[in-house]
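[1] My questions are about this predicted structure, shown below with the sequence.
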Amino acid sequence: MQTKYIFVTGGVLSSLGKGIAAASIATLLKSAGLKVSILKCDPYINVDPGTMSPLEHGEVFVTDDGAETDLDLGHYERFLGENLSQLNNFTTGRVYSSVIEKERRGDYLGKTIQVIPHITGEIISRIKDAGEGKDILIVEIGGTVGDIEGLPFLESIRMLGGELGHENAMFIHLTLVPYIKAAGELKTKPTQHSVGELRRIGIIPDMLICRSEQSLGRELKDKLAASCGVAKNCVIESCDQPSIYQVPLSFEAQGILDAISGKLALGELRADMSEWNELVKRVVAPAHEITIAFVGKYTDLKESYKSLTEALIHAGAATDTRVNLKWVDSEKLEPNTAESMLKDCAGILVAGGFGLRGVSGMMEAAKYVRTTNTPYLGICLGMQIALIEFARSVLGIKDASSAEFDKSCSEPVIYLIDSFIDASGAKQIRTHVSPLGGTMRLGGYECHCAPGSLLSKCYGGANLIKERHRHRYEANPLYRERLENAGMKISGESDGLIEAAEIPEHKFFLGVQFHPEFTSRLKEPNPAILGFIKACCAR
């Protein structure tokens, strides 16, 4: 079967949830038995979000093959339950870099390089590469219709739609239908103007997905269908929901599969969403409830921890528990405030991050859990913090620190190494030298678990696991013997690098250098995070 393409664009304003809509459609199509993938095209000029501040862009999601991508890829993986790759996300910066590289090599035989056909040709080529071998490729165009930087992408999908033909391409436009409280009315004009702008570019949408605070009603849907030139069954509402995982079920109930099938000639489509539905019930109305402290330095912008907060929801669904988060700004944690801020929580999670800001507060959190036998999960920086605190408080190494915080520190429990070597002695291909300097360890790596360790038990007794990384600094093996002699166990290793540490006498104390949240799914919660939540529930 020739690959069919569904292009998802957005109008009126940003952050309406194109990523969730695209992931929801993909979930339904996959559940109906089709081979589906998703691609995110980001119009910003950065090559990737790897050097962007979390406060600027939110989380950087890392794929198994080491690509630093937009956070929407996290939604795609969590909904589809599949690993994606660097093929599934590209930016304007990457497109222009590739075209300029080819021009410098002489690939264009001296021709003048222009947006059309060279930039659009590169975009179309990348879209086709991502769709190879799939029944359906869903292509989400970032930004909003009318943005100047998005024009080459919109022109590219217009051209590709014409090339593919009527039954192989579908355009879905997601817009806002705002509720004006003073007038007591839902307003359709923003959607009409947005569709008008899209049509001016040459793209005629086949379906509208309308974000709204409340249900549109049949009359309003028919009005939108008539004014925007789409079929009545192709106006789908997307009302605010208690959980994003309800969106596929809402779309299914409105007959979105029949509408898509009719446009793309896919025949009868019936999705099996029974397991998904049961898990969503546990997310929305669980039997139990706990509160954990989420200690981090980006608590003002929760998008910085998107994969982790979603992973906690997954673990909550698996245990039929609502996991409430008490957001704790690590800059506000001090020796005299730690107990009052943390004592009412069933467990403490210290998340990843870069730089010195907020580190002293994270140290106080690690000390509190170690001395009170409170369940603890430290991720990336959270593991490093636990090692430094242990070295200072238990080993008595008062100058213990990280080379990230103090490049000239005399006791670098955490240090920067120049390269990462795999078992064969070759450099790992996913190790990446940043333009800012320093070696970045990116992507999925295998980790050997110590037999009988807490880490191994979390993963069902496994001796070998694979998780994803995004960091520059590592635990210094020179301190390993002293740490273990004092009661801390190194329970995970990867080619000589320390991957996990725990305190066996503690109720649940686990630090991991990798990011377990990147591999968590609604149907398959990450084992380390699930183990932590189970320990919190038991407490």
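    Received it, and whenever you're ready, just let me know what you need.
[2] Going by C-alpha atoms from here, please, whenever you check contacts or count neighbours.
    Fine.
[3] mind checking how far the residue at minimal distance from the centre of the chain is from Lys30?
    Nearest to the mean C-alpha position of the chain, by C-alpha atoms, centre = their mean, lies Gly74 at 2.7 Å. Computed as C-alpha to C-alpha, to the nearest Å, the Gly74 to Lys30 distance reads 17 Å.
[4] Next up, the contacts around the residue nearest to the centre of the chain.
    When contacts are counted by C-alpha atoms under 8 Å, 6 or more residues apart in numbering, Gly74 touches Phe61, Ser307, Phe518.
[5] mind running it again at 10 Å?
    With contact set as C-alpha atoms under 10 Å, 6 or more residues apart in numbering, Gly74 has these partners: 19, 23, 59-63, 80, 83-84, 306-307, 310, 517-521.
[6] Glu310 falls within a strand, correct?
    No - Glu310 is assigned helix when assessed by DSSP: H, G, I helix; E, B strand; the rest coil, not a strand.
[7] That one: how many residues sit nearby?
    By the criterion of other C-alpha atoms under 10 Å, Glu310 has 21 neighbours.
[8] is it true that it touches Glu524?
    No - proximity of Glu310 to Glu524 does not meet the contact threshold set by C-alpha atoms under 10 Å, at 12.0 Å.
[9] Is it correct that Val283 is in contact with Gln241?
    No - contact between Val283 and Gln241 fails when scored by C-alpha under 10 Å: they sit 11.8 Å apart.
[10] Who has more neighbours out of these two?
    Counted by other C-alpha under 10 Å, Val283 and Gln241 do not tie: Val283 has more neighbours, with 26 against 13.
[11] ok, now how distant is the more buried one from Gly452?
    Distance of Val283 to Gly452, given as C-alpha to C-alpha: 32 Å.
[12] try it against this one:
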Amino acid sequence: MTKEKDLLASVSDVSTESEFFSPVPKGYKKGKCRYVFVVGTVMSGLGKGIFSSCLAKLMQDKGIKVAPIKLEGYLNIDSGTLNPFRHGEVFVLDDGMECDMDLGTYERMLDQELSRANFATSGQIFSSILNKERHGDYLGRDVQMIPHVTGEVKLKLRQLAMETDADIVFVEIGGTVGDLENAYYIEAMRELAYEEGSNSSCFVALTYILEPKTLGEQKSKAAQLGIKQLMQCGIQPSIIACRAASPATEKVRQKISVYSNVPFERVISLPDSASIYMIPAMLREVGLDFEVARLLKIEDRINLRNERKAWARWCDFSDKMSKIDRKATIGITGKYTSVRDSYASIINALEHAGIALGCDVKIKWIDTTDVTDENAAGHLNDVDGIIVPGGFGTRGAEGKIACVKYARENNLPYLGICFGFQMAVIEFARNVCGLAKANSTEIEPDCPEPVIDILPEQKKIEGLGGNMRLGGREIEIKSNTLAWKLFGKADSVRMRFRHRYEVDPRYIERLEEAGLVFSGKAPNQPIMQILELPGHPYFFGTQAHPCLTSRPLKPQPMFLGLVAAAMKKRYPKENLPERIETIKKA
């Protein structure tokens, strides 16, 4: 057995006599999986998740199996209770995990279904350690940040490698080098690279090149200092990606190369892009994918035939982006409109549908706290369709109902998502069924006509974390409905949910008698999950979050329907919805 193998064996020992503690999953084989660590310097918000997902996609195209993971520094167990104003949208995985929006970027770019194994927070790490300590797993040791916390991080990464049988695990560290809350993640990276041995790891540092308008030139000092800070942690970057508003100059790249001990060809420029879907081509053009393969010594795992086919499909998608010949404006009517990241998946789903239909989808942001029945027309008369997205609580709810009413009465294409589905039911009950006092018990606990009420299984639950009706679930589709046609005449579809409230079963018959059609429901349960209104150009709602499963090459059908209907409104003489049938046949 080599010394390197001895090292990995010894650090996995649990002993009160040893300073080592680095648990290794049973059956883990050193050398099979490689690790790419992506960290940020200078500032947050550089697009580490976008960069990491695009690089992972290029490796995936080559037939290399990849598994991403996002490590967050906050002490929350998950992202479920985070305010969208502070942290953007909560992305829900199929297994019900509420996580960071970057997981959505990975799923979309890789067309890969992720799980809770692909997301970790400090809260999860510390909770696991404290449970083990109470269980007596540490054999009398004093539990410390090093080696126990770093050991738990390494264990999670190795478990992911084993569970997914990945060739490369892409590890994104949230925040910036120097942040107190992610310092132990960076130390765990250093330890893991040392234990796994040479050619096991590749460190990518994203940095930012400043370009003050008063100077008119790029400055690299902040980037140099940020990279030095990473090196002081014992980590030598393998690749440096220079984010900037414009391409990093050769002079700047040379400076960074000299001061960071990174070859010039591995200091790449990554300027702002009009679309994240252009970034894979940017990385491929500079040969970053093959450079990573060489650094990790996995050239023998590359399947060039697979890459040619995958890249051809991506190029077809890119070509569609350049051939867009129509436009439409969709209004997003919510209460988090000042922070666009709150609706990241909806924005992406609209873009996917627009590209597929050759339509440039513009978004108008409408804060529903300002909307009433009286002024709704002023907010909505210049849009071709609207979305009422998910949300919670009373603020802005009546404004959303006013938007639903305007869309229904004025034949404006409408898509209601989760809370928007519930608002559509309330509006229809009030103004069509004559139930003037209809409401949701979430908004008005003692309302006399609770057409929306809390799910029975939710009534006994206390607390707010991770206990909603979460994750992927089947929906039975009613034949000969719009939903049935949109989903290719499928009897059922799987979609993701995140809610506590439902249509009260006592009102279903009355709503249907008035003309509302519930075209999708939960199997063997009276939980209504899709609604539509016959005779309307496009009035559609779902209790699910369809945006979470939209992909660049596989647009979500409900969004295709909305964009097609919006285009039909703007271009009434063209038979645009036929394009949807063409997509489904392909």
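    Yep, that arrived. Source: prediction; values computed, not measured.
[13] circling back to that earlier point, list the ones among the contacts of Gly74 of structure 1 that fall in strands.
    Among the contacts of Gly74 of structure 1, DSSP state E puts Phe61, Val62 in strands.
[14] which ones among the contacts of Gly74 of structure 1 are found in helices?
    Judged by DSSP state H, helices contain the following of these: Gly19, Ala23, Leu80, Lys306, Ser307, Glu310.
[15] what about the fifth one, neighbour count?
    The local packing of Ser307 of structure 1 (other C-alpha under 10 Å) involves 25 other residues.
[16] Looking at structure 2, name the residue matched to it.
    The alignment partner of Ser307 of structure 1 in structure 2, by TM-score structural alignment, is Ser345.
[17] what's the counterpart of Ala535 of structure 1 in structure 2?
    For Ala535 of structure 1, the residue aligned by TM-score structural alignment is Ala565.
[18] any idea how far Val451 of structure 2 is from that match?
    According to C-alpha to C-alpha, Ala565 of structure 2 and Val451 of structure 2 sit 28 Å apart.
[19] quick one: which helix or strand includes Ile332 of structure 2?
    strand 326-334 (DSSP states H and E).
[20] Mind listing the shared neighbours of Glu310 and Glu524 of structure 1?
    By C-alpha under 10 Å, 6+ apart, Glu310 of structure 1 and Glu524 have these common neighbours: Arg78.
[21] picking up where we left off before, let me see the contact set for the match of Ser307 of structure 1.
    Taking C-alpha under 10 Å, 6+ apart, we find Ser345 of structure 2 in contact with 89-91, 101, 104-105, 108, 351, 545-551.
[22] Let's see that with 6 Å instead.
    Applying C-alpha atoms under 6 Å, 6 or more residues apart in numbering to Ser345 of structure 2 gives the contacts Cys547, Leu548.
[23] Next one: it from Ile332 of structure 2, what distance?
    Using C-alpha to C-alpha, we find Ser345 of structure 2 at a distance of 12 Å from Ile332 of structure 2.
[24] Next one: the aligned partner of Phe405 of structure 1 in structure 2 from Gly393 of structure 2, what distance?
    Applying TM-score structural alignment, one finds that Phe405 of structure 1 aligns to Ile443 in structure 2. Using C-alpha to C-alpha, we find Ile443 of structure 2 at a distance of 6 Å from Gly393 of structure 2.
[25] out of those two, which sits in the busier spot?
    Using other C-alpha under 10 Å, the more surrounded residue of Ile443 of structure 2 and Gly393 is Ile443, with 17 against 11.
[26] any idea which helix or strand carries the residue nearest to the more buried one when sequence neighbours are not counted?
    Computed as C-alpha to C-alpha, 6 or more residues apart in numbering, the closest residue to Ile443 of structure 2 that is not its neighbour in sequence is Thr394, at 5.1 Å. Under the criterion DSSP H and E, no helix or strand holds Thr394 of structure 2.
[27] do the same with Leu377 of structure 1
    Here Leu377 of structure 1 is covered by strand 376-379, with elements defined by DSSP H and E.
[28] average offset between that strand and structure 2?
    If you overlay the two and look at strand 376-379 of structure 1, the average distance to its match in structure 2 is 0.5 Å (mean C-alpha distance after the TM-score superposition for structure 1).
[29] Give the aligned range of that strand in structure 2.
    Going by TM-score structural alignment: strand 376-379 of structure 1 matches residues 414-417.
[30] ok so, going back, the residue nearest to Ile443 of structure 2: neighbouring residues, count only.
    Per other C-alpha under 10 Å, the neighbour tally for Thr394 of structure 2 reads 12.
[31] Looking at structure 1, name the residue matched to it.
    Aligned partner of Thr394 of structure 2 by TM-score structural alignment: Leu356.
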